[in-house]
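> fold the following and give me the result.
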Amino acid sequence: MNHPENSQLGKASAYIDQYDASLLFPIARAGKRAEIGIAAAAPFFGADIWTAFELSWLNLRGKPQVALGHFTVPCETPNIIESKSFKLYLNSFNNTQFADVDAVKTRLRADLSEAVWRDTALATSARGPALASIGVRILLPELFDREPVYELDGLSLDRLDVECSRYTPAPDLLKVLPDEAPVSEVLVSNLLKSNCLVTGQPDWGSVQISYTGAPIDQEGLLQYLVSFRNHNEFHEQCVERIFMDLWTRCKPLKLAVYARYTRRGGLDINPFRTSYPQALPPNTRAARQ
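A predicted model of the protein is given here:
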């Protein structure tokens, strides 16, 4: 079982520029999920949506190729991939020759699938369910101008002039307005900030909360989101904590939480969790990304 403190986070790292799948460092989701009350099946679906802005390799004539990579890791997988290890792994492609972009895509899917299913029975076969679980899309330069920039849709919580004094997660700030009729609404904030679990470096994000149910007190919700400001946790874990706090305290009929974090090391991570089956949001970056 890998632990975050044993990863390359916060350590001087040699940059390997020849392909090396062993650089990937998976971390089990179960430990952090237990902290937020998930002992068995999680009450949500979703995925971790990654973008790699620094993807490169050599063709068979030794000429460098560049691309953008989009990766989708279902949240049902038992492991996350620690982001610095992902960066080091992608850098190992830099001086490695591949026949074509399909060969790169196949190698990425196989390695990432093995990592997120490692130490489970499904990891034993490269042709099994693990391989099919990871989405990989590679965009070559001729498609770069089709990559739009969009902000998250919804009513901005940041318009509220609230006093903020708590900077570690405070779920007691969450409450509903029980005497009002149920609503369906989408709320957004650009004020989400947390810190890396290991290094303490800041992680900046925007968050979108979609729900149906008793109206959630918006001032309390904004104060709650701000309360993550000094909290140390990985992106995926923060979004699951937000989901579970809303799910257990506000008891919506439907709930979806989506965060887009700014990139670090050429990678951004954008977790999406929903209480009901629906299509994943498109991987369109925000201006800060």
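> hey, let's count contacts and neighbours off CA atoms from now on
Will do.
> where along this structure do the helices fall?
In the chain, the helices defined using DSSP state H lie at 30-35, 83-91, 101-116, 129-133, 218-226, 235-249.
> let's have the ones you listed in a markdown table, adding mean neighbour count.
Converted to a markdown table, these look like this (neighbours: other C-alpha atoms under 10 Å):
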| stretch | mean neighbour count |
| --- | --- |
| helix 30-35 | 13 |
| helix 83-91 | 22 |
| helix 101-116 | 19 |
| helix 129-133 | 18 |
| helix 218-226 | 22 |
| helix 235-249 | 20 |
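> now tabulate those helices in a markdown table and tack on distance to residue 263.
A markdown table is the format used below for those (distance: least, C-alpha to C-alpha, whole Å):
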| stretch | distance to residue 263 |
| --- | --- |
| helix 30-35 | 23 |
| helix 83-91 | 10 |
| helix 101-116 | 19 |
| helix 129-133 | 24 |
| helix 218-226 | 20 |
| helix 235-249 | 11 |
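> for the comparison step, fold the sequence that follows:
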Amino acid sequence: MSFLNDTPLGRTSAFIDQYTPSLLCPVPRWDARESLDLDTAAEGEPRLPFHGQDIWNAYELSWLNERGKPVVAMAELVVPCISPNIIESKSLKLYLNSFANTRFASREAVIKAIAGDLAQVAGAPVDVRVMSMEEAARAAVWDDHGDSVDHLDVAFEHFEYRPDLLFTEQGPERNGALVSHLLRSHCPVTNQPDWGTVQVRYTGAEISPASFLRYVVSLRNHQGFHEQIIEQMFVDLKRQCAPRHLSVYGRFTRRGGLDINPFRSDYEDLPRNLRTIRQ
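Here you go, the predicted structure:
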């Protein structure tokens, strides 16, 4: 991933507080998906076994109104997983900070600017919602909507990536949902830990809760961007457990005023953007 040498990730960066779209840096999705060993479409790109979106929550957004008064807000950014690029997270932080001392006529003008800039870098339309503090405070919070595996009293021997730990139980097909707050991985550039919650919903043979927990813990020292980790989990669960339907939803804790929440599914629409207790 030599292209990451051109991004600000892991580097000291100057603080720019005048609106500067050029701060945004793309990261190609296809390069990161090589490790998934996906089937290849006719045009030579991976054939995705899922659809989905990446939900970004931005907690540090401010600009000046026409009279020079600061406005603070939160933003929700939804990037489709079919976009050619993801947006490098530190560049997005720097870009949003560049709004701080720039005057905008309205919230709608801010939304238009962000949506246009992000779409150009991602290579696909990006949905943008900007909320006042009062609107954000009224938002509902996360409910696990699944069986937590974190209470299981099992022994652990593997702290390196082991997809073969996953297996199913014998029995009839079922609709299941598993949740774990023990997900941890590492940024492939800075090697800093990323912490998250993962929810798996499926139709098929029962996925062994203990095997799922051991698998989640095996990612503890694995390197990958948030989007890569969730896509890897989707592919591993499909290959090892063969569910007829599958969704994998990651809710990662914030870094630099941003959290990233990838959702991948072969049957469900985008879930609600509900913050967990750690977000």
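> which residues of structure 1 does stretch 207-215 of structure 2 align to?
Counting by TM-score structural alignment, stretch 207-215 of structure 2 falls onto residues 216-224 of structure 1.
> need the residues that contact that stretch.
157-158, 160, 162-164, 166, 169-171, 173-177, 189, 250 (C-alpha atoms under 8 Å, 6 or more residues apart in numbering).
> type out the ChimeraX command that picks the buried ones from the residues you listed.
A single ChimeraX command selects the buried members of the contacts of stretch 216-224 of structure 1 (16 or more other C-alpha atoms under 10 Å):
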select :157,166,169,170,171,173,174,175,176,189,250
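> mind listing which of the contacts of stretch 216-224 of structure 1 are in strands?
residue 189 (DSSP state E).
> returning to what we had before: how far off centre is the match of stretch 207-215 of structure 2?
Put simply, stretch 216-224 of structure 1 sits 23 Å off its chain's centre (C-alpha atoms, centre = their mean, to the nearest Å).
> same deal with stretch 62-82 of structure 2?
On C-alpha atoms, centre = their mean, the centre of stretch 62-82 of structure 2 falls 19 Å from the chain's centre.
> buried ones in that stretch?
62-65, 73-82.
> where does it end up in structure 1?
Against structure 1, stretch 62-82 of structure 2 falls on residues 56-76 (TM-score structural alignment).
> contact partners of the matching stretch?
Here stretch 56-76 of structure 1 has contacts from 45-55, 90-91, 93-100, 133-141, 283, using C-alpha under 8 Å, 6+ apart.
> show me what contacts residue 258 of structure 2?
56, 57, 58, 59, 60, 89, 93 are the contacts of residue 258 of structure 2 under C-alpha under 8 Å, 6+ apart.
> at 7 Å what do you get?
56, 57, 58, 59 (C-alpha atoms under 7 Å, 6 or more residues apart in numbering).
> what do you get for residue 227 of structure 2?
residue 262.
> structure 1: which residue goes with that one?
In structure 1, residue 227 of structure 2 lands on residue 236 (TM-score structural alignment).
> same thing with residue 254 of structure 2?
Residue 254 of structure 2 maps onto residue 263 in structure 1, with residues paired by TM-score structural alignment.
> stretch 244-251 of structure 2: which residues count as buried?
Going by 16+ other C-alpha under 10 Å, stretch 244-251 of structure 2 has these buried residues: 246, 247, 248, 249, 250, 251.
> ok, now stretch 249-268 of structure 2?
Buried-residue list, stretch 249-268 of structure 2, by 16+ other C-alpha under 10 Å: 249-254, 257-266.
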